[in-house]
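Enquirer: Predicted model and sequence below, questions to follow.
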Amino acid sequence: MIGVHPKVIDLGLGRMERLLAALGNPERKLPPVIHVAGTNGKGSTVAMMRAGIEGAGKTVHAYTSPHLVRFHERIRLAGTLIDEAALVDLLHECKAANGDEPITFFEIITCLALLAFSRQPADYTLLEVGMGGRLDSTNVVDRPALTAIAPVSMDHQQNLGNTIEEIAAEKAGILKRGVPCVVGPQDDRALEVIERQAARVGASLLVHGQHWHAWTEGGRLVVQDETGLADLPLPNLLGAHQIDNAGMAVVGLRHLGFAEDALTAAVTRAEWPARLQRLTAGPLIDAAPRAQLWLDGGHNPAAGQVLANALQAMPKMPTYLVCGMLNTKDPKGFLRPLAPLAQALFAVGIPEETATLPAEATREAADAVGLTAETADSVDAAVAQIVARDPAARILICGSLYLAGHVLTLNR
C-alpha cells in the first residue's frame, strides 16, 4: 500500500478527500464523533472515554494507532475488533476506489475505518489523531460532537514544527466552529496558541486549571468542572499522569450528558497496554521470576519525565532500563529525567523496524546524560543480563510503542 505513494508520511487532506468522495463520503455518515489530539495522553483518554461510554450501555466505534500486536487493534466496530474477513474486503474496496492514485498507508486505513464505521450502527465514534491534527487523516469530520487536546509537547518535529507553538498550532487544527473542546494541562505557550485558534474558529474550550480540575484525595479521584464535583475511584491505569487523562475523559463524558455510572466505568474499566503496564506472566517473567517487569511505550522528553515521576512514586528498589527507540526521536531528551533513577541501561534495537535507532546510538545517548549503559542483542538477552546481576530488580522496558509491541508479542 505504501508503495503507491513516495512518502510514508505526507500530511495533507487532499488525497483523503478524493478517496472519501469515491467511497461515497462515509465520514458524513458516522455516529457522533469525539476527536482527540495531543502529544501524550490521547490514547489513554480515548481508552477511558470508550470504557465510560460502554459502561453506560452504549456502543462506540474507535480508531487508534499504532497497533501493538495485531493490526486489527486499530479499528473497533461497536466495541469489537474488526475481523479479518471484513478488513480484507474493505481494503480491497478502498484500493479499487483509489485506483492508481497516490495514497499513504495511514490514509487508506483511515478511509477503511471510516467506511466500516459508517456501515455499522453505534452510538458514538472515537477518532484518535495519528499525528498533528490540522492535516491529519482523521481531520475530515466537519462537525464532531466533541474534541479534546491532551498535553502538547515536543515530538514529530520533522513533520509538525520545531517549537511548542508550531506543534500546538497543528494540534489545534481539530477545533471546529461551535464544537466544544476539552483541553488537558498545557504549557502556557501551547495554551495561548490553542486559545487563539479557538477564538478564530468559534470553538468553546473547557480548559484544565480554568474550567476543570482533577486531583486525588483520600484514595479517590476528584474531578470538578462547571457542572459540579465528581467523587470517583482512582484510575486503574497507573501513574500520576493518568489523573489528568482521567479528568479529560470525565469532563468530556459529562459534557456529553453521561452520568455517574459512565464516569466510574471510564476510570475503572479502561485497558491500554504498554502504558506503565506490569507484566505478570509469559516467557520474560518465567526467565526473571523474582524481578518486577514493567513496559511503557513513551518515547519523547515529556513521556520520559512522566515515567520518572512514576518511578519516584514507587517503592525504592534497584531499577534498570531496557531501551530501544526510533531514529526520529530524541533519546537524550527522553532519558535525561530517567538517568538519576536507574542503575544502568541496556540498549537494544527494535526488531524488524527499519527506522530503529541502533543500540549503540541509544547507549551513547544514555552515556551523554550520565546513565551507565551497555548494549544487548535483544530484550530477552538484556533481561537475562540484568537478573544475572540483580535477580530482584525492577526492569522497565521503554522507548517506543514499536518495541512495546514486540515485547507483548514475544511475551505471549
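Expert: Yep, it's here. Numbering: from 1, shown residues only.

Enquirer: all contacts plus neighbour counts: C-alpha atoms, from now on.
Expert: Noted.

Enquirer: Contact partners for Ala365?
Expert: Pro331, Lys332, Leu335 (C-alpha atoms under 8 Å, 6 or more residues apart in numbering).

Enquirer: neighbour-wise, which of those leads?
Expert: For the contacts of Ala365, the largest number of neighbours (other C-alpha atoms under 10 Å) sits with Leu335, at 31 neighbours.

Enquirer: Please tell me how far it sits from Ala361.
Expert: Counting by C-alpha to C-alpha, to the nearest Å, the gap from Leu335 to Ala361 is 13 Å.

Enquirer: Please apply the same query to Pro66.
Expert: In this view, Pro66 and Ala361 are 24 Å apart by C-alpha to C-alpha.

Enquirer: Ok, Arg220 next?
Expert: 43 Å.

Enquirer: Looking at these two, which is more packed in?
Expert: Taking neighbours as other C-alpha under 10 Å, Arg220 and Ala361 compare with Ala361 leading, 18 against 13.

Enquirer: this is the other structure I want to compare:
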Amino acid sequence: MALSDPVLQRLTALHPKVIDLSLDRIHRLLAALGDPHEGLPPVVHVAGTNGKGSTVAFLRAMLEAAGLRVHVYTSPHLVRFHERIRLAGTLITDDHLTALLEECEAANRGAPITFFEVTTAAGFLAFSRTPADVVLLETGLGGRLDATNVIERPAVTAITRVSHDHRQFLGDSLAAIAGEKAGILKPGVPAVFAPQPDAEVARVLAERAAAVGAPVSFWRAEPSPGGFCFESAARRLDLPPPGLAGAHQILNAGLALACLEHLPVRVDDAAAARGVAGASWPARLQRLTRGPLVDRLPPGWELWLDGGHNDSAGEVLAVQAAVWAAQDGRPLDLVFGMLGSKEPAEFLRPLAPHVRRLRAVAIPGEDASLPAEAAAAAARAAGIADAEPAVDTAAALASITQADRGRALICGSLYLAGTVLAEND
C-alpha cells in the first residue's frame, strides 16, 4: 500500500457524492490554502471528450524536447494516483503527495468537498511551489463546473473532439455536452478547437467563443507520405508520424501544435518533430510487448490495450482495425469490459464488422462494472456473434488465443486498462 492511500481513502468520505459539479467548494479550499492557483506559470487548459490525454502528452513531449520544465495534471490514473501530477517533468513522489494531501485536508477542516476537488487543490499547491515554464491542465469532467476551471486567465484553452459521455452530468445531446466543455473559454484568451464531426458541436463552440470574446485560432493537420503536415496562420510544418498509434492522433498532435503558438515559450521545428515522434501515453492503442500476459501468448499473436469507452472511441478503433486488416490480415479478437454507466452498444457497433470473437470480463475491483454476462450480451446485440463471458483477462486471452494467429485488443474502459497494466507489470 502506498503512503498516500490512507489519506486518499479519508478524503473520499468528505462528500456523499462522488461527482457533484460546482466551483464553490474548490474556491473555498483554495482560499484557505492561499490561492495557489493564482501564481502558476502559463496554463494550457484542455477540455473535450476524446483525446485530452493524448493532446497533453504531445504538448508535454514537445515542450520537454525544447528543454522546458512542464507541470502536468491529468485524470484518471491507471495504476497509481501519483500518475495524475507531474512536477517539472517528474511524477510526484508518494511522500510529497501525502504531505500535500494532508495539508489540504487540514485546510479543509472536514467541510464537504469531492475527492477530485481536493486532489486538484493539491495539484495547484504542488505547481505553485515548484518552478516550471508551463502548466498543462486537463479537465476531469465537463468544463464549466469542473474543479480545474478556477484558472481565470490561462494562456490558451483547447477543446478536443466532443462526443457522448457522462450524459447523467453533462446532458443527453451533443450540443449540451459541447456547451459544458466550452465553459473553459475565457474573454480575450486564445482558443483552439479540434475538428468536430458534428456540425452542431462546431456551432456551439464557435458561438460560445464569440459570446465570451475568445479569439479562435484555425489550423489543419493532414497525413502526408512521411508522416503529417501541420499548417496554421503562423507556420507550416512537415512532421514525422506521431508516436501514438492511430490515424486520429494526427489531429491530437495538430491541436497540441496549435496550442504552442499561444505560449510565451519557444519550441522550434526540430523540437516539435522530436516531441511528436517521441510522445507516449499508456492505454491509448498501446501495444504490450512484455510482461506475464504477453508471455502467455502463442507465437504469431499481438496484444494491444486501449481505454476508450464511448462511440467516438469505437469509431477510432474500427478505423485502426481496418488498417491492421489491410496490413497483415490477422483476425481481431477483443477482451472487453466496461462500466455499467457507459453504453456498450454504441462503443461496439462500429467495431463489430472487424471482430472475429469477443470475450467479456468484469472490471476487477469495480462495483460499477458491467457484469461479464451482460457485457457479452451487449456485444452479441451489437453484431458480434461469438461473444462469451470469461472469468478474467487471462482466461479471456487463453480462450481467444487457441486459434493459430491473431491480434488481441483489450478495450472498453480505462479502469480495465489500469488493472491490465498492473497485472502485466
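Expert: Sure thing, it's come through. Bear in mind the structure is a predicted one, so any value in this text is a computation, not a measurement.

Enquirer: returning to that earlier point: compare the contacts of Ala365 of the first structure with the second structure and list the overlap.
Expert: Retained in the second structure (both residues aligned by TM-score structural alignment, their matches' C-alpha atoms under 8 Å) from the contacts of Ala365 of the first structure: Pro331, Lys332.

Enquirer: and the contacts of Ala365 of the first structure as TSV, adding distance to Arg254 of the first structure?
Expert: Output for those, formatted as TSV (distance: C-alpha to C-alpha, whole Å):
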residue	distance to Arg254 of the first structure
Pro331	38
Lys332	40
Leu335	37
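
Enquirer: Which of the contacts of Ala365 of the first structure fall in helices?
Expert: Under the assignment DSSP state H, the contacts of Ala365 of the first structure contribute Pro331, Lys332, Leu335 to helices.

Enquirer: Buried residues, stretch 142-153 of the first structure. List them.
Expert: Arg143, Pro144, Ala145, Leu146, Thr147, Ala148, Ile149, Ala150, Pro151, Val152, Ser153 (16 or more other C-alpha atoms under 10 Å).

Enquirer: next one: stretch 381-399 of the first structure
Expert: Across stretch 381-399 of the first structure, burial judged by 16+ other C-alpha under 10 Å covers 382-384, 386-387, 390-399.

Enquirer: ok, average deviation of stretch 43-54 of the first structure from the second structure?
Expert: Aligned to the second structure and superposed, stretch 43-54 of the first structure gives a mean residue distance of 0.4 Å (mean C-alpha distance after the TM-score superposition for the first structure).

Enquirer: So which bit of the second structure is that stretch matched to?
Expert: The aligned range for stretch 43-54 of the first structure in the second structure is 53-64, by TM-score structural alignment.

Enquirer: ok, and what's touching that stretch?
Expert: With C-alpha under 8 Å, 6+ apart as the contact definition, stretch 53-64 of the second structure has outside contacts at 46, 69-70, 72, 74, 89, 136, 138, 244, 249, 252-253, 255-257, 260, 267, 271-276, 278-281, 284.

Enquirer: Also stretch 301-316 of the second structure?
Expert: 50, 163-165, 246, 248, 283-289, 294, 338, 342-344, 346-351, 401, 405-417.

Enquirer: Sort out for me which of these are in strands.
Expert: Counting by DSSP state E, those place Gln286, Arg287, Leu288, Gly406, Arg407, Ala408, Leu409, Ile410, Cys411 in strands.

Enquirer: starting at the chain centroid, how far to stretch 298-317 of the first structure?
Expert: On the basis of C-alpha atoms, centre = their mean, to the nearest Å, stretch 298-317 of the first structure sits 16 Å off its chain's mean C-alpha point.

Enquirer: Next, the buried residues of it.
Expert: 298-309, 311.

Enquirer: wait, which of those is closest to Lys176 of the first structure?
Expert: Ala302 (27.1 Å; C-alpha to C-alpha).

Enquirer: Show me what the closest one lines up with in the second structure.
Expert: The criterion is TM-score structural alignment: under it, Ala302 of the first structure has Ser312 as its aligned partner in the second structure.

Enquirer: How about Val383 of the first structure?
Expert: Using TM-score structural alignment, Val383 of the first structure pairs with Leu397 in the second structure.

Enquirer: quick one: the strand or helix carrying its match to the first structure mean distance?
Expert: Following DSSP states H and E, one finds Leu397 of the second structure within helix 393-400. Superposing on the first structure and averaging over aligned pairs (mean C-alpha distance after the TM-score superposition for the first structure), helix 393-400 of the second structure comes out at 0.5 Å.

Enquirer: okay, the angle between that helix and strand 406-411?
Expert: Interaxial angle, helix 393-400 of the second structure versus strand 406-411 (axes from the mean of the first three to the mean of the last three C-alpha atoms, to 10 degrees): 150 degrees.

Enquirer: what distance separates helix 393-400 of the second structure from the middle of the whole chain?
Expert: Centroid separation for helix 393-400 of the second structure versus its chain: 27 Å, with C-alpha atoms, centre = their mean.

Enquirer: ok, now stretch 229-241 of the second structure?
Expert: Mean C-alpha position of stretch 229-241 of the second structure versus that of the full chain (C-alpha atoms, centre = their mean) differs by 24 Å.

Enquirer: The first structure: matching residues for that stretch?
Expert: Counting by TM-score structural alignment, stretch 229-241 of the second structure corresponds to residues 222-234.
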